[in-house]
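Undergrad: Okay, predicted coordinates and the sequence, questions at the end:
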Amino acid sequence: MSSPSRARRALALGARFLTVGAISTVIEIVSFNALLAFGVEPVTAKIVASLIALVNAYFGNRHWAFRSRARRSRRAELALFLATNAMCTVLGAVIVWGGDLAVEAVLGREAGVLALNAVNLFSIAVVVVVRFALYHFIVFRAQPARP
C-alpha cells in the first residue's frame, strides 16, 4: 500500500474519531453543566458526565469510526473499551480535581462555572489524545498484514 493511500486512510479514521468525539464531548459538557446546576460536586459531575457520553462513544467508534477493523469477541472488545474508558475517566477526573484546586489556589476562592468548564475542556483535550491512541492500538486494533 502506498504512503499517500495510507495517509488518506489515517486522516479519514482520525476525522471519524474526532466527529464521534465531538458529539460525545457535547453530550459530556451538557451533562457536566446540568449536574453542576443541580449542585453535584465537580469531580462527581465529571465522572457521571463521562459515563453518559461513553455510550455514544462506544457505538459511534465501533460502528462508524473503526468499522473497517476486524472484530474480536464482543465481550473482549467491550471489556477493553470499558477498561480504556475507565482509565480515561479517572485521568479526566484527576485533571479536573487538580485544576479545581489550582484555580481555587490562584483565585483564593471556590472556582466558578467558567473556570471549571475551562479545566474540563483541558481535561477533554488531554483524554482525547490518550483515548485515540488506546482505541487505535488496543481496543479496535488493525489485524496484522498476512504474508
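TA: Great, that's in hand.
Undergrad: rest of the way, CA atoms for contacts and neighbours
TA: Will do.
Undergrad: From L80, how far off is S73?
TA: Distance of S73 to L80, computed by CA to CA, to the nearest Å: 11 Å.
Undergrad: what residues are up against the residue nearest to the spatial centre of the chain?
TA: With distances taken as CA atoms, centre = their mean, the residue of the chain nearest its centroid is V128 (4.9 Å). Counting by CA atoms under 8 Å, 6 or more residues apart in numbering, V128 touches G21.
Undergrad: Now name the helix or strand holding it.
TA: In this assignment (DSSP states H and E), V128 forms part of helix 113-134.
Undergrad: ditto for A83
TA: A83 belongs to helix 74-107 when assigned by DSSP H and E.
Undergrad: Could you tell me how far that helix lies from the centre of the chain?
TA: 9 Å (CA atoms, centre = their mean, to the nearest Å).
Undergrad: next, the one to line up against it:
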Amino acid sequence: MSDRRTLRDRLRGIAQEAAKFGTVGAFGFLVNVVVFNLCAHVADLAPLRAGVIATSAAICTNYLGNRHWTYRHRDKTGRSREAGLFLLFSCVGMVIENGALALSHYGLGFTSPLADNLAKNVIGLGIGSLFRFWSYRTWVFRTVTPPAAAPEDETASVAALTPRREAAPPRG
C-alpha cells in the first residue's frame, strides 16, 4: 500500500477544509457587516474607519474559529509565529477589502450605504477571502509533519527496488 493519497482524496480534503473555512468566514462576515454598519451608520464614522474597525473585529473572530476548528489538526508548536503571520495576511486582506470600499466610495463616487456594503462586504471581502484561504493554509496553519521513519534494512529496500531477472534457459 502506498502512503500517497490519491488526487480525489486530496481534493476531498481541500473541499472539507474550504467548507470549514467558509463557515468560519460566514460568521466573521456577519461580525464584519454588523460592526461596519453600526460604526458607519449609527456611530457616523467615516466609511474607511468603520471598515477597519469591522475588519479588525472579524479578524479576531476568524482567528479563533480557524485555529480551534478549521485547522485544529495542523501544527500548534509555533503559536506566536502563527499569530503573527495570521495578522500579517489578515491585514493584507483588510487592505484588499477596504481598498475596494475606498475605490467605490471615494474614487467612483458611490456613497450610498448599499454601495458601501457591496464594495466592502461583497467585492472586497470576496477577493480578500480567496487570498486569506490560500495564505492561511500555505503559510499560517502548516501541516503537521510526521516524525521521520527509521530506515529499514537497506539491503531489503534495495532488493525491493531492483527488478528481478528471469533465469535464462540452459543452452544445449
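TA: That came through, no problem. Because the structure is predicted, anything quoted here is derived from the model rather than measured.
Undergrad: and whichever strand or helix holds E17 of the second structure, which stretch of the first structure?
TA: Using DSSP H and E, E17 of the second structure falls within helix 7-37. Counting by TM-score structural alignment, helix 7-37 of the second structure falls onto residues 3-33 of the first structure.
Undergrad: superposed on the second structure, where does that stretch end up, distance-wise?
TA: By mean CA distance after the TM-score superposition for the first structure, the fitted stretch 3-33 of the first structure averages 0.6 Å away from its aligned residues in the second structure.
Undergrad: Quick check: buried residues in that stretch?
TA: Within stretch 3-33 of the first structure, the residues that count as buried by 16 or more other CA atoms under 10 Å are 13-14, 16-18, 20-21, 24-25, 27-29, 31-33.
Undergrad: Not counting its neighbours along the chain, what's nearest L125 of the second structure?
TA: E97 (5.1 Å; CA to CA, 6 or more residues apart in numbering).
Undergrad: what sits against the one you found?
TA: Applying CA under 8 Å, 6+ apart, the residues near E97 of the second structure are 120-121, 123-125, 127-128.
Undergrad: Repeat that for R62 of the first structure.
TA: Applying CA under 8 Å, 6+ apart, the residues near R62 of the first structure are F140.
Undergrad: Just give me the match in the second structure for it.
TA: R62 of the first structure maps onto R67 in the second structure, by TM-score structural alignment.
Undergrad: distance of its match from R12 of the second structure?
TA: Applying CA to CA, the value for R67 of the second structure to R12 of the second structure is 20 Å.
Undergrad: Identify the residues contacting stretch 63-81 of the first structure?
TA: By CA under 8 Å, 6+ apart, the residues outside stretch 63-81 of the first structure that reach it are 13, 16-17, 20, 58, 61, 135, 138-143.
Undergrad: ok, now with 7 Å
TA: Residues outside stretch 63-81 of the first structure that contact it (CA atoms under 7 Å, 6 or more residues apart in numbering): 13, 16-17, 139-143.
Undergrad: Which of S73 and L80 of the first structure has more residues huddled nearby?
TA: Each of S73 of the first structure and L80 has its neighbours counted (other CA atoms under 10 Å); L80 has more, 17 against 8.
Undergrad: so what corresponds to the more buried one in the second structure?
TA: Using TM-score structural alignment, L80 of the first structure sits opposite L85 in the second structure.
Undergrad: ok, now how distant is that match from Y71 of the second structure?
TA: Here the criterion is CA to CA. By it, L85 of the second structure lies 14 Å from Y71 of the second structure.
Undergrad: Over to R81 of the second structure?
TA: 15 Å.
Undergrad: what about these two, which has more around it?
TA: The neighbour count for R81 of the second structure versus Y71, taken as other CA under 10 Å, is higher for Y71 (20 against 14).
Undergrad: do you know how far that one is from L108 of the second structure?
TA: As for Y71 of the second structure, its distance to L108 of the second structure is 39 Å (criterion: CA to CA).
Undergrad: What of V158 of the second structure?
TA: Counting by CA to CA, the gap from V158 of the second structure to L108 of the second structure is 68 Å.
Undergrad: repeat for D116 of the second structure
TA: Plainly put, D116 of the second structure is 11 Å away from L108 of the second structure if you go by CA to CA.
Undergrad: out of those two, which sits in the busier spot?
TA: Shown here are D116 of the second structure and L108; by other CA under 10 Å, D116 has more neighbours (24 against 10).
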